[in-house]
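Novice: Using only what follows, build the 3D model:
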Amino acid sequence: MKDYKSRYIVLIVLVILLVYQGYWLYSLYNKRKHEIKDEIYGVIECSDYQEMEKRASLLGHSLGASVTLDVSPNNKNEKLASFKTYIRHLHDSKIVTIEKVYKCETVRNTGVSVNSKKDSLDNPYKIIAEDTRNQLHVALDSVKMNDLRYFYTLLRKNLKKVHLDCPLCIFYYSDGRLRAKYIEGGCQAKSLSETFIYGFGDHKAYYTIVLSCFPILVLRDMTGIIICSLLLWGLIAFSLWYLRKNIHSLHALDEMKTDFTNNVSHELKTPIAVAYAANDALLNYGIAKDPDKLKKYLTISLTELKQLEKLVEEILSMSMEKRVNMQLSYVYVNIHNTVMNIVEMEKMKAKKPVSFTINVDAEEMLWTDQKHFSHILENIIDNAIKYSADKAEVSISLKRDENFIVIAISDKGIGIERKNLHSIFDKFYRVPHENLHDVKGYGLGLYYVKCMMQKLDGTIDIESEPNVGTTVKLIFERHE
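Specialist: I've put the predicted structure just below:
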């Protein structure tokens, strides 16, 4: 329940972060969209001026505008701007002039000259600059019609300079009628297109400019921010997942340590109590005078002390991975004899019917540590018996080739699910079995087996299927 709760918390946090980041990116997208639209309008205006200059040069005229500032005679605190637009013929010097006067409360400089060849967005007198453009259009459009193809070429060129190049269509309207249009092959009005209305002249004429991939322009401009945002979200998601995984692992390890403390206390207590009772009987009840009983009780004590030694070895295995200078006593061990001794011992202490099938060459020898090799076999055979249901059927076989000796120990027990196989060699880990509640253990047996097989330069392999059984293979190198 706690695990699911932590999952939901992590999921909710990630969703909240994703929603917040999405909202922030959406707000930034809208902001950049308006900024880029303003920038495109500036490019359109600049291209419009350049197109008018081209028409004027073809007609042999020059365009110009001037602004002068004077103090109003009616109000000493008010300033007026006198604005003139002119078209001058280059040959006969004939000038057509249009003059307007504006109130300019914020103008502080006098003698300012406005050059119509510059983009009006660079001009601090925006209203005056717009009227300059409009009056120039009125004077020029009446003489020669707009060159839409040239305007398109200028617009594409200027958009490319500011990295806003995009397929576009241009429609020229005047007096409510479509006068001309220029449509690029890849341009068409669709859901992703953006329309720009650019009026001029007496405001009865305007361009309708359609950019077919405007949202892509905005997203392309935001590519770096979007990538960084996604990477940041991914980093946070990974950090939360990793943190949760570590916390879960630490919690599981803490529970396993608690179970280990409880189980190992009981496991250590049992052989000590049995050996103590046997020795007490020998000392206080005259059993030492009866040779048969003496042998029986001494055998019991020896068996329990061996069991105690095995438990101590497994407990010491917790630090075995870090024990670089561990002393091993290598000798040639008869595998058949070792297996038979362990089988007899397991039969004696088993609390359920046990049958063994042994297929091991009586003469096969293995260069290894006798004590630890025996403990490895004991652990695996003991597990095969413990995790069988009513009756244990254990098979022990040996195969060899030129390089390896393989000892296979199989049972027909309850088996292990595939999802648990990768954890069975972990320290303190015990496979959960709902139908077996009385199986003793403390999660160190297979951990000890894995560590010792590594120390003995061997490998271990396990195959298991629920309700079918388990096969453990011990693989050793041959030494002649």
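Novice: okay, CA-based contacts and neighbour counts for the rest of this
Specialist: Will do.
Novice: Give me the distance between stretch 325-341 and the centre of its chain.
Specialist: Centroid separation for stretch 325-341 versus its chain: 49 Å, with CA atoms, centre = their mean, to the nearest Å.
Novice: now do the same end-to-end measure for that stretch.
Specialist: 30 Å (CA to CA, to the nearest Å).
Novice: Residues contacting that stretch, please?
Specialist: Stretch 325-341 has contacts (CA atoms under 8 Å, 6 or more residues apart in numbering) with 360-370, 374, 377.
Novice: could you flag which of those are buried?
Specialist: Buried subset of those (neighbour count, 16 or more other CA atoms under 10 Å): 360, 365-370, 374, 377.
Novice: Could you list which of the contacts of stretch 325-341 belong to strands?
Specialist: 365-369 (DSSP state E).
Novice: Out of these, which comes closest to residue 180?
Specialist: residue 368 (96.7 Å; CA to CA).
Novice: ok, back up a step: which two from the buried ones among the contacts of stretch 325-341 end up farthest apart in space?
Specialist: Taking CA to CA, no two of these sit farther apart than 360 and 369, at 18.9 Å.
Novice: for the stretch 1-150 of the chain, what spans make up the strands?
Specialist: 61-71, 79-89, 95-103 (DSSP state E, counting those that start in this stretch).
Novice: tell me the angle the last one makes with strand 79-89.
Specialist: Calculated by axes from the mean of the first three to the mean of the last three CA atoms, to 10 degrees, strand 95-103 forms an angle of 170 degrees with strand 79-89.
Novice: Check the first one too.
Specialist: Here strand 61-71 runs at an angle of 160 degrees relative to strand 79-89 (the same axes, to 10 degrees).
Novice: Strand 61-71: which residues count as buried?
Specialist: 61-69.
Novice: Out of these, which is nearest to residue 92?
Specialist: For these, the nearest to residue 92 is residue 61 (10.1 Å; CA to CA).
Novice: Pull up the gap between that closest one and residue 142, please.
Specialist: Counting by CA to CA, the gap from residue 61 to residue 142 is 14 Å.
Novice: For the comparison step, fold the sequence that follows:
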Amino acid sequence: MQLFWISNAVGLEETEFNYRINESLREVSEELEKQEALSKLRSHEQGKFLFLKVDTMQQIQEEFPDSGFQYRKVRKINKDQGIVEVEIIEGDDQSTSRKHIISDASNIDMIEELSLDLKTDGYGRARMEDLNALQDSALRKRLLNKTFLVSDIVKSLIEVDMSESIEDRIHMNDLDTMLSTALLSRGIKAKYEYCILDEGKNIRMASSTGKAEHEEANSFQIRLFPKDIIQDVAYLVVSFPRKTGYLLQANWLLLLMSMGFMVALAYTYYLALRTIIRQRNLSVIRNDFINNMTHELKTPISTISLAIEFLKDAGTADQNTTKRYIDMIGDENKRLAQQVEKVLKSAIWGTGDFQLKLESIDLNALLRDVYDKFEIKARERQAEFNFSSNSGGNIQGDRVHLSNMVFNLLDNALKYSKENPKIQLSFYSKQGDYIICVKDSGIGISSENQKKIFDKMYRVPTGNVHDVKGFGLGLSYIKIIAERHGGYVTVESHLGRGSTFEIHLPQQPT
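Specialist: Got it, this is the predicted structure:
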């Protein structure tokens, strides 16, 4: 939808752009014709005397003029063998000046001679009736002669000079000025190139850049001197090589808003999709946790129920039997309490709302103690269990939580191994860290599940088979405790080949 909106907006802008370009070219074409017409008119400057206003003589003042009063007399206008001669006398009786204007007007049928004289009174003033007669007569002659001259000029405008090429008719500097003025007046500031083509599409003239090549989609053309009748056809072609970029730049605000809206929409969709996936995963984890917890709690509850039923039915059973069943109930009750305690502690670990009881701990001695206690359990599974240490170091930590971390890793190594498991517990230092390593030869973990095993309540899927006990809280607990001690946990595992867990704890200055 946004793409359609942007495309439509750019399309409208392009239509308006094309219209303004065509209007600019039309203006340039008309201006060129006007300039050529004016140029031909200027060629008749020598005949401008026919436009002299005869009635511009100074008005006669009522008062006596001073001795410097002057007026104009048109003495005569003659035509002899195609040469028009005008004699003008200016001045008074004491001083005069004469001016001769000669023009070639061989094609004008003019009155052969016009002689006008003005008579003055004793004060040097012309009589009013003489002035009126002079004006009426001169006006008629002027209008007639002006008509002849205009006809001659119009005739010259439509005359064809076959030897005049397009290069002679157009000056590139003038064309460049006209074109830039027309474009700027319509708000177009895009860079352009232009050239003049003949009817065969050959380049006759080009802009100063020398780049006359153009793409059809980004070029505009108009015929020059469209009113010519015989002369060769010429076209002005204007190309905008960066037209698309100019249009996009003209709509930058719209594009920015649209892109921002699209990014916001995509980000919202991403958040919604991520939330849905997380909710789905949490739902799967929750259901898996409930199933595991049900299995973990069902066994001790069933055992307690059976023991109670037996005691009810036994009646007069001997004391040893009764004591054995009572002890069984007590053990299963403790087991239930431990499972509930694990669930409650997981909630506390998740919020981080617990305090570490820090003390100076010899990690080598702590791991040796864990090894000794776990060896009995490993022997029951006929596991090959070894401990190695090539480092010794003390840190400030919580003894109980550090011990539980290692116990959980060893317990997982034993649970997720097949017959005759091999487990290696190691302790060493590397690059400023103390490293506790637990390596097994168990079933391994896929790369996909390795990203999730430290999430709370997550367990590697095993289908409908519940042959491994647990709530999926052990590894999340290990990660939390390691981070609270300033360290971290890594895992490297391959399906069918086993897993290696490393707890990195920073060395502390003594």
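Novice: quick revisit: looking at the strands of the stretch 1-150 of the first structure, spot the one closest to residue 480 of the first structure.
Specialist: Here strand 61-71 is closest among the strands of the stretch 1-150 of the first structure (CA to CA), at 105.9 Å.
Novice: Grab the longest helix from the first structure for me.
Specialist: In the first structure, with assignment by DSSP state H, the single longest helix is helix 223-284.
Novice: I'd like to know which elements the helix or strand that that one is followed by is packed against.
Specialist: Once the chain leaves helix 223-284 of the first structure, the next helix or strand it forms, by DSSP states H and E, is helix 291-316. Counting contacts by 3 or more CA pairs under 8 Å, 6 or more residues apart in numbering; DSSP states H and E, helix 291-316 of the first structure packs against helix 223-284.
Novice: just the angle between the helix it packs on and helix 291-316, please?
Specialist: Interaxial angle, helix 223-284 of the first structure versus helix 291-316 (the same axes, to 10 degrees): 160 degrees.
Novice: Against which helices or strands is helix 223-284 of the first structure packed?
Specialist: Judged by 3+ CA pairs under 8 Å, 6+ apart, helix 223-284 of the first structure is in contact with helix 2-59, helix 291-316.
Novice: what's the counterpart of residue 416 of the first structure in the second structure?
Specialist: Matched by TM-score structural alignment, residue 416 of the first structure corresponds to residue 445 in the second structure.
Novice: Give the helix, strand or coil label for that match.
Specialist: Put simply, residue 445 of the second structure is coil when judged by DSSP: H, G, I helix; E, B strand; the rest coil.
Novice: Check residue 188 of the first structure too.
Specialist: Once three-state DSSP is applied, residue 188 of the first structure turns out coil.
Novice: For it, give me its contacts.
Specialist: 168-169, 210, 212.
Novice: Need the counterpart of it in the second structure.
Specialist: So, by TM-score structural alignment, residue 188 of the first structure is matched to residue 213.
Novice: For residue 244 of the first structure, which non-adjacent residue is spatially closest?
Specialist: residue 6 (7.6 Å; CA to CA, 6 or more residues apart in numbering).
Novice: what's the offset of stretch 355-375 of the second structure from the middle of its chain?
Specialist: 59 Å.
Novice: Can you give me the buried ones in that stretch?
Specialist: So stretch 355-375 of the second structure, judged by 16+ other CA under 10 Å, has buried residues 361, 363-364, 367, 370-371.
Novice: now those as JSON lines including secondary structure and distance to residue 150 of the second structure?
Specialist: Compiled in JSON lines, these are given as follows (DSSP: H, G, I helix; E, B strand; the rest coil; distance: CA to CA, whole Å):
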{"residue": "361", "secondary structure": "strand", "distance to residue 150 of the second structure": "119"}
{"residue": "363", "secondary structure": "helix", "distance to residue 150 of the second structure": "118"}
{"residue": "364", "secondary structure": "helix", "distance to residue 150 of the second structure": "120"}
{"residue": "367", "secondary structure": "helix", "distance to residue 150 of the second structure": "121"}
{"residue": "370", "secondary structure": "helix", "distance to residue 150 of the second structure": "123"}
{"residue": "371", "secondary structure": "helix", "distance to residue 150 of the second structure": "124"}
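Novice: Could you identify the most distant pair in those?
Specialist: 361 and 371 (16.1 Å).
Novice: Okay, buried residues for stretch 6-17 of the second structure please.
Specialist: Neighbour-count burial for stretch 6-17 of the second structure [16+ other CA under 10 Å]: 6, 9-10, 13-14, 17.
Novice: now swap in stretch 376-390 of the first structure and tell me
Specialist: So for stretch 376-390 of the first structure, counting by 16+ other CA under 10 Å, buried means 376-388.
Novice: Residue 302 is in contact with residue 333 of the second structure, correct?
Specialist: No - between residue 333 of the second structure and residue 302 there is no contact under CA atoms under 8 Å: 11.0 Å.
Novice: Comparing the two, which residue is more hemmed in?
Specialist: Neighbours per residue (other CA atoms under 10 Å) separate residue 333 of the second structure from residue 302, with residue 333 holding more: 15 against 12.
Novice: Now do the closest residue in space to the more buried one that isn't next to it in sequence against residue 289 of the second structure, distance only.
Specialist: Counting by CA to CA, 6+ apart, residue 333 of the second structure lies nearest to residue 300, which is 7.1 Å off, once chain neighbours are set aside. As for residue 300 of the second structure, its distance to residue 289 of the second structure is 17 Å (criterion: CA to CA).
Novice: What of residue 473 of the second structure?
Specialist: 9 Å.
Novice: Then residue 183 of the second structure?
Specialist: 74 Å.
Novice: my guess is residue 428 of the second structure contacts residue 434, does it?
Specialist: Yes - applying CA under 8 Å, one finds residue 428 of the second structure in contact with residue 434, separated by 6.0 Å.
Novice: neighbour count winner among these two?
Specialist: More neighbours surround residue 434 than the other of residue 428 of the second structure and residue 434, with 24 against 16 (other CA under 10 Å).
Novice: what secondary structure does the corresponding residue of the first structure for the more buried one sit in?
Specialist: Counting by TM-score structural alignment, residue 434 of the second structure lines up with residue 405 in the first structure. Put simply, residue 405 of the first structure is strand when judged by three-state DSSP.
Novice: The residue lying closest to residue 405 of the first structure once chain neighbours are set aside: which element?
Specialist: Spatial nearest neighbour of residue 405 of the first structure, chain neighbours left out: residue 476 (5.2 Å); criterion: CA to CA, 6+ apart. Here residue 476 of the first structure sits within strand 469-477, counting by DSSP H and E.
Novice: so how much does that strand differ from the second structure once superposed?
Specialist: Mean deviation of strand 469-477 of the first structure relative to the second structure after superposition (mean CA distance after the TM-score superposition for the first structure): 2.0 Å.
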